[in-house]
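Enquirer: no letters, just coordinates:
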């Protein structure tokens, strides 16, 4: 019979490094390492996130071109819409219906934003609404700005959410795959941008771009800006703005955040009635995501957009 010895102090760091390396590519729960209450930053695991920020400095060497800037802007717009329209309003709140094929396409686009998989995103967000601005809220600014902005998803406690909250999504194997291998789509996007840049460098030299330049602008810079703008809804939209509705949390409406996040800044509206496809309740509250959803509905790609009940809308001030 084989004997099993207690791991030596030398073997523990090696096992830890191996575990982290695996989790960079495969986020499936590891036996004996389930959901934890440890709020410390898992620096080893988040090295790729740190590297993404550092890589933006490569702009010093690759330079800038209008081609690269336009690619960065286009990817910001496309991926922000995928996050706000589908990761948030569809996967987290089921604010409309769509086909399984369209669901997969927009899940892939959302995954390219480097905000983990659709199940992870929706599970954390549903938990947030259930416990908004309480001790159980994963990213309340009552714990401090940096925690609500980044600390919560860089911590050990944020790595593995309670997926029992998203049983409706777990029945789709393709969504489970995207969630487990959440780095696959970002790697494919970066590789595609590099290949596109190489081709343009030879096919259209007048554009003054390259593979490295498109990766730095189209992937690194665009993604870093996208991530930080998205999480301002956690860190800023519960601190700055106006409150039309007396919700049980600290949510606020913020015009400037609404512009940057395509409508998510009407956050007090959203917490008043989370299930609506529209977050700008008044005609003057610009909600670019909702306009995009209406366009998709007109094309027959989505349907049954859930409205805001008139009675609930009238309860607010102004």
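Expert: Received it, and whenever you're ready, just let me know what you need. Computed from a predicted structure; not experimentally measured.
Enquirer: only C-alpha atoms for contact and neighbour calcs from this point on.
Expert: Will do.
Enquirer: residues near residue 21, how many?
Expert: 13 (other CA atoms under 10 Å).
Enquirer: and if you look at residue 194?
Expert: Residue 194 has 21 neighbours, counted by other CA under 10 Å.
Enquirer: how about the one 3 residues further on?
Expert: The local packing count at residue 197 equals 24, with neighbours defined by other CA under 10 Å.
Enquirer: next one for the comparison:
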């Protein structure tokens, strides 16, 4: 039971930080927050992602490239230029490392307007940070696992962030339905996106990239939007109202 709770908690907390902080805040700036909360969620992202921590800067630049070059050869993670999900992940990893190290010219035009905390970002990318988190996961399993097969979940813990990205980019650009003709291959994979917290509404998102709620039809439910709406109501963040209203009219 403890292993199941730990796995589900790690899966969804890592997923939440990726869609809420890295995607909707760092890459798109759909809402604002003060410096305290920006650093709080920066650190929270590092803790939740652990061994697979992704730099907000590098994530933002890759994602902005993804929108600008969606499903073309310039797209850093289109499934239509990779033979399988693992080769797409490897390609994305290599581009991510180049962007992280300021060695990818195509990303330069997308620089700026993302959260920066150099100390956490640098530490989170160090090998000893990643191995330390991985060791902590293994020790937890040693103490609480009740069957050998539970250890097969450990690789998912180690690569949680990239795996979420692979699910979204492979599934969201290959399987599902389209509400809009975006001149790319983006799809809405699930009407109730319990698997990726709204990220699998790729077709909607590519049409309306600044819309906070990734669901467009009345029956499309984006779980992350509920959190964003709640945080806006209590004053932790502030949704950019003008862009929100414009997106609603466009839908």
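Expert: That came in fine, so what should we check first? A quick note: this is a predicted structure, and the numbers were derived from the prediction, not measured.
Enquirer: tell me where the stretch 151-300 of structure 1 has strands.
Expert: For the stretch 151-300 of structure 1, applying DSSP state E, counting those that start in this stretch gives no strands.
Enquirer: quick one, helices of structure 2?
Expert: Ranges of helices within structure 2 are 2-17, 35-49, 56-68, 85-100, 118-125, 127-144, 154-158, 160-166, 202-207, 223-233, 241-250, based on DSSP state H.
Enquirer: which of the ones you listed is buried the deepest?
Expert: Mean neighbour count (mean count of other CA atoms under 10 Å) peaks for helix 202-207 among the helices of structure 2, with a mean of 24.
Enquirer: so it matches what in structure 1?
Expert: Using TM-score structural alignment, helix 202-207 of structure 2 lines up with residues 267-272 of structure 1.
Enquirer: for stretch 2-14 of structure 2, same thing?
Expert: Taking TM-score structural alignment, stretch 2-14 of structure 2 hits residues 67-79 over in structure 1.
Enquirer: show me what the matching stretch is in contact with.
Expert: 109-110, 112-113, 207-209, 213-214, 217-219, 221-223, 226 (CA atoms under 8 Å, 6 or more residues apart in numbering).
Enquirer: in structure 1, which residue is most central in space?
Expert: residue 115 (3.5 Å; CA atoms, centre = their mean).
Enquirer: tell me the contacts of that residue?
Expert: By CA under 8 Å, 6+ apart, the contact set of residue 115 of structure 1 is 121, 227.
Enquirer: ok, it to residue 202 of structure 1 distance?
Expert: 33 Å (CA to CA, to the nearest Å).
Enquirer: try residue 286 of structure 1
Expert: From residue 286 of structure 1 to residue 202 of structure 1 the distance is 42 Å (CA to CA).
Enquirer: so for these two, which residue has more residues nearby?
Expert: residue 286 (20 against 13).
Enquirer: ok, the more buried one to residue 258 of structure 1 distance?
Expert: Counting by CA to CA, the gap from residue 286 of structure 1 to residue 258 of structure 1 is 7 Å.
Enquirer: just the closest of the contacts of stretch 67-79 of structure 1 to residue 251 of structure 1, please.
Expert: residue 226 (21.1 Å; CA to CA).
Enquirer: follow-up on the earlier one: from the chain's centroid, how far away is the match of stretch 2-14 of structure 2?
Expert: A distance of 17 Å separates the centroid of the chain from that of stretch 67-79 of structure 1, by CA atoms, centre = their mean, to the nearest Å.
Enquirer: counterpart of residue 248 of structure 1 in structure 2?
Expert: Under the alignment (TM-score structural alignment), residue 248 of structure 1 pairs with residue 183 of structure 2.
Enquirer: translate residue 160 of structure 1 into the numbering of structure 2.
Expert: Counting by TM-score structural alignment, residue 160 of structure 1 lines up with residue 98 in structure 2.
Enquirer: which other residues reach stretch 65-73 of structure 2?
Expert: Under CA under 8 Å, 6+ apart, the answer for stretch 65-73 of structure 2 is 74-81, 107, 110, 184-185, 206.
Enquirer: switch to 10 Å and redo it
Expert: 59-60, 62-64, 74-81, 106-110, 169, 173, 182-186, 205-207, 209 (CA atoms under 10 Å, 6 or more residues apart in numbering).
Enquirer: of those residues, just the buried ones, ChimeraX syntax please.
Expert: Those of these that count as buried under 16 or more other CA atoms under 10 Å are selected in ChimeraX with:
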select :59,60,62,63,64,75,76,77,78,79,80,81,107,169,173,182,185,186,205,206,207,209
